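A.B. asks: Need coordinates for the below:
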Amino acid sequence: MKTRLQSLDFVRGMSVLMLIPLHCMMMYATADTWRHSELGQFVQILEKGTPVFLVVMGVSFVFSKRQLPEDLTLRALKVLGIGYLLNFMKFDILLVLGLFPENLLLANKLDASMLSSNMLHFFLLGDILQLAGFSLLFMALFYKPFKNKWNVLAAALIIIILSKEVSGFRIGIPILDYFLDIMWGDQYNVYFPLFPWLAFILIGRFVGMIFKEKNDVSKFQNTLLIYAFSFFIIGGLLCYIDYDYHFGDYYHIGAGGTLMLVGFNLFVLFMGQVITQYLPKGKYLQLINYASKNVTVFYFLQWVIIDWGMVFFGFAQLTQEIISILIIVYITLTFLILYVFNLLSIKIKNALFNPTKSEEEYSSNVYQKTLD
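C.D. replies: Predicted coordinates for the structure are as follows:
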């Protein structure tokens, strides 16, 4: 069990850490830098591996003690609250202060003079946290059927097959259309609709259930590799037959693209287990595990830092040399703010519930959390 947790922490920590270079390029890079620079080429490959975060979420879910429908609903509401708060922090504050880059508004086909509608647009954006929150509600709804791993796999495959067919379906009522977009939208008001991205979480849950049954790392690794190559090969063949349909739009991919990415990210999970067996213990691994254990706060902080950085660097204005420096600065800054956040959280908690603790004990608790 310890090996499992170590590998999951490593893969999840690396996946959230790699979001900083990806998001820096998305927000700061010129079109030429994104398409033709070495960093741009690397980040485009990196982007294909970020769904491993969703796969790990599904695997970790299997070992969670809070799986009752009411527990899942409460967790979903919490995650959704954080997600929409993040949207407000990332975008709406800058809009109110008049610091939002105008060319980003134009890129989203918005009128700069329409402050309230722009704020609503960005507040309601569907990103990873919205996907995670609504996915938890979905799993709460199907709590009993999903106790069987084959039902989980079947649900994932149904979502994969149907995604492109229902993509973009609306009924013409704005409020209901928003939730339909959350389900299967084809516009960029929702970057990660449940169809097809929920499939990554469900596949992760499926392989997690396999491991829980086998309770043997080597046997699980062999099974994981079989599924990884099977999904990748089937998806790759479908993409070869009709690339535009299956992989023409990364955020709204078809069945072939989803299967290929699922296979690729299962292989990333496999390699995470291999790497952790040989990776020496040290400060680097501690930082990765620290990012993993604080994944939601880390994700929140890095996005706010990067988006507020547009006040100084603009949107889509920088070359890879400057972005490379910013990536290092932002990784360091995110860890520092996270450390201070945890320190303050422990101080407040101890002040409320154990006011006799000393300053040394506060610092020791945060330092121990870093090492755990």
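
A.B. asks: From here on, just use CA atoms for contacts and neighbour counts.
C.D. replies: Will do.

A.B. asks: what sits up against stretch 324-335?
C.D. replies: Stretch 324-335 has contacts (Cα atoms under 8 Å, 6 or more residues apart in numbering) with 17, 20-21, 24, 298, 301-302, 305-306.

A.B. asks: Could I have the PyMOL command that selects the buried members from those residues?
C.D. replies: The PyMOL selection below is limited to those of those classed as buried (16 or more other Cα atoms under 10 Å):
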select buried, resi 17+20+21+24+298+301+302+305+306
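
A.B. asks: Of all pairs in the contacts of stretch 324-335, which one is the farthest apart?
C.D. replies: Spanning the widest gap among the contacts of stretch 324-335 are Cys24 and Phe298, at 15.0 Å by Cα to Cα.

A.B. asks: Now the helix or strand containing Phe335: buried residues?
C.D. replies: Using DSSP states H and E, Phe335 maps to helix 320-353. Buried positions in helix 320-353, judged by neighbour count with 16+ other Cα under 10 Å: 320, 323, 326-327, 330-331, 334-335, 338-339, 342-343, 346-347, 350.

A.B. asks: Please apply the same query to stretch 281-288.
C.D. replies: Quick answer for stretch 281-288 (16+ other Cα under 10 Å): 285-288.

A.B. asks: Show me those residues that map onto strands.
C.D. replies: Residues of the buried residues of stretch 281-288 located in strands (DSSP state E): none.

A.B. asks: Dump these to TSV, plus distance to Ile45.
C.D. replies: Output for the buried residues of stretch 281-288, formatted as TSV (distance: Cα to Cα, whole Å):
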residue	distance to Ile45
Leu285	23
Gln286	26
Leu287	23
Ile288	21
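
A.B. asks: Name the nearest of those residues relative to Leu180.
C.D. replies: Ranked by distance to Leu180 (Cα to Cα), those are led by Ile288 at 36.2 Å.

A.B. asks: contacting residues for that closest one?
C.D. replies: Ile288 touches 9-10, 13-14, 17, counting by Cα under 8 Å, 6+ apart.

A.B. asks: farthest-separated two in those residues?
C.D. replies: For the contacts of Ile288, and using Cα to Cα, no pair is farther apart than Asp9 and Leu17, which are 11.8 Å apart.

A.B. asks: Alongside the first, I'd like the structure of this one:
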Amino acid sequence: MNKEVVNVGRQEELDWGKSLAIVAMICVHVYEQLSIVDIEVVPTDAFRIILEFVAGPLTAPLFMFCMGVGIMYSNNSAPLQMVKRAFNLLRNGYLLSFFKGTILVAIALALGYTINWTLADSLFLVSILQFAGMAFLTIALMKKLRISLPVMLVISLALSVLGGQLSELDFSGSWLQYLFGLFFETNYVTTFPLFRWIFYPVFGMIFGYFLLRTTDKSRFYLRIFPIGILGAVAFSIIYTALGFDLRTMFMLSGRVYYSQSLLHYLFTSLVIMAVLPVYYFLSVKIKIEPVNKAVSYLGENLGSIYLAQWMIIPYVQAILVLVGDVRIDVALIIPVGILVLLGSIGIIELIRLVKRRNSAHDFLENRKMFVKHDYYMRPLKSVKF
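C.D. replies: Now for the predicted structure:
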């Protein structure tokens, strides 16, 4: 370990982590929104347990962890720059909620459907983009106050405990539920409140601090792998032996996944430390160019894919409801998830193509105007000195 920053540039193992997490994320959203499975029933079969586990510690927490690593690696992580990015994320979060939720809820209510969501619920849903915006604001403030990483970690743990206590307050019927929902659970549409999830980007920042100063990444990951794998196994055995259900560390039933606690942090951190060396090994050993390009593409376009898949899944769900409340079978969850991923990529590339064509058209129009009015291209009059 070096005292100075030596390991800069893009860390390909994180791209591997994010790319595999994207696939799991989309599949679990299909599983939640489109399949015949009732996610409120505790998973007992191997498929559901594996899917909810992979989509638990290795999706949202991993994304937030990578966000923290990215803050440490970014050249644009000054407090003011982070604040600007935070407001952009919050804006995008609420715009996404409007297009994927509020429009559909309004149509459903107009058609006379009975639904559990109000228009306000659909618009002020606290999802991962809202969390990311709040996290950037919080970390920007802590950086402005020159709070060290260890103290940030302590603050994140304290906020988690505070969030658990505050979630017991009753805000039903009050608009304050949508404001305070950014910080802790106030209703059933609060999925990623700041206090419960801020630990993961802070953990990522601490990891990024050491990764930046690593001279031998192979040795670095070989050291943390046994800690992660043995720690996760030991936690699972002890937790189960004490009579607790390990599924509560990741399952969707009862929303326990969203109510992250100190035990969740320990379990998930160990899982992340166990899989990162695997992702590093894949990034080093796999030399198949199309695979590496796909991984790089998914890692670089994480945010865009997240937005695009929510422009597909809710509308497909609405169509299935209109044709008779059709739901897809369990066997189709992963195939449909892959189709949604491909559709999301198609949307992204179509938008980029339109932008490129518009840019090319604007360039040609500007060039025509330039040639038409280009006085500098005309012959110079003779000048007498």
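
A.B. asks: still on that earlier bit, next, check the contacts of stretch 324-335 of structure 1 against the helices and list the overlap.
C.D. replies: Per DSSP state H, helices hold the following members of the contacts of stretch 324-335 of structure 1: 17, 20-21, 24, 298, 301-302, 305-306.

A.B. asks: Excluding sequence neighbours, find me the nearest residue to Ala31 of structure 1.
C.D. replies: Take Ala31 of structure 1 and drop its neighbours on the chain: the residue closest to it by Cα to Cα, 6 or more residues apart in numbering is Ala316, 7.1 Å away.

A.B. asks: Count the residues that sit near that neighbour.
C.D. replies: 21 (other Cα atoms under 10 Å).

A.B. asks: wait, is it part of a strand?
C.D. replies: No. According to DSSP: H, G, I helix; E, B strand; the rest coil, Ala316 of structure 1 belongs to no strand; its state is coil.

A.B. asks: Distance check, it against Cys24 of structure 1.
C.D. replies: Remark: distance between Ala316 of structure 1 and Cys24 of structure 1 (Cα to Cα, to the nearest Å) = 10 Å.

A.B. asks: In helices only, show me the contacts of Ile288 of structure 1.
C.D. replies: Taking DSSP H as the definition of helices, those contribute 9-10, 13-14, 17.

A.B. asks: Report the buried members of the residues you listed.
C.D. replies: Judged by 16+ other Cα under 10 Å, buried ones among these: 9-10, 13-14, 17.

A.B. asks: who's in contact with the residue nearest the centre of structure 1?
C.D. replies: For structure 1, the residue sitting closest to the mean C-alpha position, by Cα atoms, centre = their mean, is Ile128 at 4.8 Å. Contacts for Ile128 of structure 1 (Cα under 8 Å, 6+ apart) come out as 191-192.

A.B. asks: Does Leu318 of structure 1 touch Met27 like I think?
C.D. replies: No. Counting by Cα atoms under 8 Å, Leu318 of structure 1 stays clear of Met27, with 9.2 Å between them.

A.B. asks: Pull the residues that contact stretch 310-321 of structure 2.
C.D. replies: With Cα under 8 Å, 6+ apart as the test, stretch 310-321 of structure 2 has contacts from 29-30, 33-34, 96, 99-101, 104, 326-327, 340, 343-344.

A.B. asks: What's the local residue count around Asn118 of structure 1?
C.D. replies: Counted with other Cα under 10 Å, Asn118 of structure 1 comes out at 18.

A.B. asks: so what's it closest to, chain neighbours aside?
C.D. replies: Closest to Asn118 of structure 1 by Cα to Cα, 6+ apart is Leu110, at 6.9 Å.

A.B. asks: Glu102 of structure 1 versus that neighbour, what's the distance?
C.D. replies: Counting by Cα to Cα - Leu110 of structure 1 and Glu102 of structure 1 are separated by 9 Å.

A.B. asks: Ok, Tyr299 of structure 1 next?
C.D. replies: For Tyr299 of structure 1 relative to Glu102 of structure 1 (Cα to Cα), the value is 25 Å.

A.B. asks: what about the two, which has more around it?
C.D. replies: Neighbour comparison, Tyr299 of structure 1 and Glu102: the larger count goes to Tyr299, with 20 against 16 (by other Cα under 10 Å).

A.B. asks: Quick one: residues contacting the residue nearest to that one when sequence neighbours are not counted.
C.D. replies: Of all residues not flanking Tyr299 of structure 1 in the chain, Val16 sits nearest, at 6.7 Å (Cα to Cα, 6+ apart). Contact analysis of Val16 of structure 1 by Cα under 8 Å, 6+ apart lists 50, 53, 291-292, 295, 298-299.

A.B. asks: ok, now with 10 Å
C.D. replies: 50, 52-53, 288, 291-292, 294-296, 298-299, 302 (Cα atoms under 10 Å, 6 or more residues apart in numbering).

A.B. asks: quick one, what contacts Phe192 of structure 2?
C.D. replies: Phe192 of structure 2 is in contact with 60, 125-132, 181-185, 198, 257-260, counting by Cα under 10 Å, 6+ apart.

A.B. asks: Let's see that with 8 Å instead.
C.D. replies: Neighbour list for Phe192 of structure 2: 126-128, 130-131, 182, 258 [criterion: Cα under 8 Å, 6+ apart].

A.B. asks: can you check Ile20 of structure 1 too?
C.D. replies: Ile20 of structure 1 sits in contact with 302-303, 327, 330-331, where contact means Cα under 8 Å, 6+ apart.

A.B. asks: and those residues, which two are the farthest apart?
C.D. replies: Within the contacts of Ile20 of structure 1, Trp303 and Ile327 form the most distant pair, 12.2 Å apart (Cα to Cα).

A.B. asks: From what I see, Val30 of structure 2 and Leu332 are in contact.
C.D. replies: No. Contact between Val30 of structure 2 and Leu332 fails when scored by Cα under 8 Å: they sit 9.4 Å apart.

A.B. asks: tell me, what's touching those two both at once?
C.D. replies: In contact with both Val30 of structure 2 and Leu332: no residue, using Cα under 8 Å, 6+ apart.
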